[in-house]
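A.B. asks: kindly return the folded structure for what I paste below:
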Amino acid sequence: MSKIATLLYVFLNMVLFFFISIFYYLSLNASYPSVINVPKGSIEVIITHFKKNNLDINNFDKFILRILGSPQSGWIEIKPTNIINNTTSKGSFLYQLTTSKAALKDLTLIPGETMYFFIENISSTFGLNKQELIDAYNEFTKYPDGVIYPNTYKIPIGIGPRYLMSYLINQSMKEHKKNAIKILGRYDEKQWFNYITIASIVQKEAANIQEMPIVAAVIYNRLKAKMPLQMDGSLNYGEFSHSKITPERIRKDKSVYNTYLNRGIPPYPVGSASIDAIIATIRPANVDYLYFVRNKSGSHSFSKNYKEHLNNIN
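C.D. replies: So this is what the prediction gives:
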């Protein structure tokens, strides 16, 4: 065999080995979530994002993706190629990244609602286990409420509890940070969630957006005067979000949220707070009111002293 023929033989064997290796690599199975959120950006950005989320993907996959095409941003549905053990081949996974889209449903958290009822909504809308949702939520945040930003989210059908909560909390914390920098010029998590806690009470107490800065001012004025807040809205936490606050409930509720029994603000938000309530909390009205009571029009009558307050009640 001539030297040229020998070199050609070696080259062809190398090419054959290369393609066999690629086909073998693409046939390897791994477990992937049924839906994946693909960020906007280059293939490098996407690969880095997947690595941070512990997906089975590596730098060699960049080469494969450059051949197949860039992944579509947004939610991608990943269908298993092996139904028995619910795994997907590497080749199928990379191909689905560039071709698939997941079916989406709207998920809305309204301002003032608590995680208790929001989780119930998630459970019924997506058929997910309520306790698994609670466990997933607690895994990703230390705050019992007020973390998930009130908004409408596009959520894929088939998403798991852990991935869903990770996504909602991650997106919300980005929103919190963005708003803090926009309003305050900086982001200090402890300071910000102190504002969120007050804003969550403002959200439940104010009859409308126009009242929010005045209600916030009443809270600060009462704190400054060393008075208990004595606000019903603080007792509309968790499962009591829609409950009417009665004298009996005020006496029996021994939680940290009872601002009739405990001075100061609660240690955590009592529900979600809108951007309007947050801004009102950061920029309260310049008034010296200490009391307010709901009037016949459905809004509130504010007063500076207890005598005026009694007159408003009467």
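A.B. asks: for the rest of this, base every contact and every neighbour count on C-alpha atoms.
C.D. replies: OK.
A.B. asks: which residue ranges of the stretch 1-150 of the chain form strands?
C.D. replies: Counting by DSSP state E, counting those that start in this stretch, one finds strands in the stretch 1-150 of the chain at the ranges 29-30, 35-38, 74-77, 88-89, 104-108.
A.B. asks: how about a markdown table for those, with distance to Ala199 and mean neighbour count added?
C.D. replies: Formatted as a markdown table, the strands of the stretch 1-150 of the chain follow (distance: least, Cα to Cα, whole Å; neighbours: other Cα atoms under 10 Å):
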| stretch | distance to Ala199 | mean neighbour count |
| --- | --- | --- |
| strand 29-30 | 45 | 19 |
| strand 35-38 | 31 | 20 |
| strand 74-77 | 32 | 21 |
| strand 88-89 | 46 | 21 |
| strand 104-108 | 19 | 14 |
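A.B. asks: who are the neighbours in contact with Pro150?
C.D. replies: By Cα atoms under 8 Å, 6 or more residues apart in numbering, the contact set of Pro150 is Thr108, Leu109, Ile110, Pro111, Ser272, Ala273, Ser274.
A.B. asks: alongside the first, I'd like the structure of this one:
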Amino acid sequence: MNTAHDELAAIAREGAQRFSSTGLASSHATVTRRVRRHRVARGSVTAVAGVGIAGAGAFGVIQLRGADAVGPAGTLAPSITGAASPSASPVPSAEASQDEASGSEIHGIFDVYPGDRADVVIERLADAFDTDVATARAAVVDALPPEAQGEPDGWLLPGRYSKWADPDNESLTLEELVGSGLTSANADLLEAEGVPRKQWHDTLVIASIAQAEAQMPEDMAKVAAVIRNRLDAGMRLELDSTLRFEGERNGIDFSDPHRTTSEDRAAETPYNTYVNQGLPPTAIGAPSTTAITAATRPADGDWLYFVRFPSGGVRFATNFEEHLDNVTALQEQLQSGDAE
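C.D. replies: From the prediction side, this is the model:
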């Protein structure tokens, strides 16, 4: 008999396939940077909405482990299965398609998916230029704005990049490609949105969380509102997504990669938003332009909680009683096998 986790994973795979084939899956913009005189790197950058499974939604973590999930600080809530949120792939261009049989990409071309950790992106960058990871990371860090404080997470724009983007069909250098939009476009967007430079870091952190927790623009904007509302109220964020980022990046061995336990939520790490006040120290992945817009323009509402459903939908609540109703609805939905 399939477990609830198995069924949710199957739902997620099917949903990702269906979503990626629709017009909602992507939006396109062209990033143009002059990298040297008479040479311009042009890359078609694709921002793709993430496709969620079931939610380790914030604030009242959803588990299938009995009544040990945390709602507000010190409050116990019913628990439901939570799962990671894989992102749909950027739409491949005709000249840069993936080999579906092997999963490998044409040499010199690599993708940055919404939600990707910087270390994963840097490994792809190193492969594209036949160099080592340390060299690729140094090039990325050198190109970051001062506000990044040397940490690339949150500053790498999702899209497809090619070292053959030069109009004369010459190979770009590693530094040229890195500076052609990979590390600079998010700063340009924040500047265009009128975000003060001292708020750039926190805005990208919030955007990365919205990317991890929601797939539709309106839900991302509401997630951003929840984060800001909880920060303003002095409440801990209590997010599984920040713990998962820490585990994936640093090899922390969670007992289940798709949900956290009480022991996991007691871990001493700066990314544990169950224990620590405020935002995590860095973004937790690459936010799409949609997620950044959501963080700069959060929805107008006084929500303090949310729960994600297997369909990718998110329900929001202004108080803990409403939140428990949403949690109960999710429990009933999972028990009935209704993924809508």
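A.B. asks: and the TM-score, once the two are fitted together?
C.D. replies: TM-score for the superposed chains, counting by TM-score structural alignment, normalised by the length of structure 1: 0.60, backed by 218 aligned residues with a Cα RMSD of 3.3 Å.
A.B. asks: one step back: and the contacts of Pro150 of structure 1 as TSV, adding distance to Tyr187 of structure 1?
C.D. replies: Below are these laid out as TSV (distance: Cα to Cα, whole Å):
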residue	distance to Tyr187 of structure 1
Thr108	26
Leu109	23
Ile110	24
Pro111	22
Ser272	19
Ala273	17
Ser274	18
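A.B. asks: quick one: residues contacting the aligned residue in structure 1 for Leu174 of structure 2.
C.D. replies: Aligned by TM-score structural alignment, Leu174 of structure 2 pairs with Leu164 of structure 1. Going by Cα under 8 Å, 6+ apart, Leu164 of structure 1 touches Ile155.
A.B. asks: which stretches of the stretch 51-200 of structure 1 form helices?
C.D. replies: 60-68, 90-99, 115-126, 130-140, 161-184, 189-205 (DSSP state H, counting those that start in this stretch).
A.B. asks: give me the mean deviation of the next helix or strand after the last one from structure 2.
C.D. replies: Past helix 189-205 of structure 1, heading to the C-terminal end, the next element that is a helix or strand (DSSP states H and E) is helix 212-224. Helix 212-224 of structure 1: mean distance to aligned residues in structure 2 after superposition is 0.7 Å, counting by mean Cα distance after the TM-score superposition for structure 1.
A.B. asks: so helix 212-224 of structure 1 versus helix 189-205, what angle?
C.D. replies: Angle, helix 212-224 of structure 1 to helix 189-205, by axes from the mean of the first three to the mean of the last three Cα atoms, to 10 degrees: 120 degrees.
A.B. asks: show me what Glu151 of structure 2 lines up with in structure 1.
C.D. replies: Counting by TM-score structural alignment, the partner of Glu151 of structure 2 is Tyr143.
A.B. asks: try Leu279 of structure 2
C.D. replies: Using TM-score structural alignment as the criterion, Leu279 of structure 2 maps onto Ile265 of structure 1.
A.B. asks: tell me which element its match falls in.
C.D. replies: Short version, using DSSP H and E: Ile265 of structure 1 is in no helix or strand.
A.B. asks: same thing with the one 5 residues further on?
C.D. replies: Here Val270 of structure 1, judged by DSSP H and E, is contained in no helix and no strand.
A.B. asks: gap between it and Val256 of structure 1?
C.D. replies: Noted for Val270 of structure 1: a distance of 10 Å to Val256 of structure 1, by Cα to Cα, to the nearest Å.
A.B. asks: neighbour count winner among these two?
C.D. replies: Ranked by neighbour count (other Cα atoms under 10 Å), Val270 of structure 1 and Val256 place Val270 first, with 31 against 15.
A.B. asks: number of residues surrounding the residue lying closest to that one once chain neighbours are set aside?
C.D. replies: Counting by Cα to Cα, 6 or more residues apart in numbering, Tyr237 is the residue found nearest to Val270 of structure 1 once chain neighbours are left out, at 4.8 Å. Residues within reach of Tyr237 of structure 1, counting by other Cα under 10 Å, total 27.
A.B. asks: map Tyr237 of structure 1 onto structure 2.
C.D. replies: Checking with TM-score structural alignment, Tyr237 of structure 1 has Phe245 as its match.
A.B. asks: tilt between the host helix or strand of its match and helix 118-128?
C.D. replies: Applying DSSP H and E as the criterion places Phe245 of structure 2 in helix 240-250. If you take the same axes, to 10 degrees, helix 240-250 of structure 2 sits at 40 degrees to helix 118-128.
A.B. asks: hang on, the earlier thing: the match of Tyr237 of structure 1 contacts Ala286, correct?
C.D. replies: No. In this structure, Phe245 of structure 2 is not within contact of Ala286 by Cα atoms under 8 Å, at 11.6 Å.
A.B. asks: which neighbours do those two share?
C.D. replies: Arg117.
A.B. asks: would you turn the helices of the stretch 51-200 of structure 1 into CSV with distance to Ser27 of structure 1?
C.D. replies: Shown next, in CSV, are those (distance: least, Cα to Cα, whole Å):
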stretch, distance to Ser27 of structure 1
helix 60-68, 13
helix 90-99, 6
helix 115-126, 32
helix 130-140, 32
helix 161-184, 26
helix 189-205, 45
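A.B. asks: deepest-packed of those, please.
C.D. replies: Of all those, helix 189-205 carries the top mean neighbour count, a mean of 23, counting by mean count of other Cα atoms under 10 Å.
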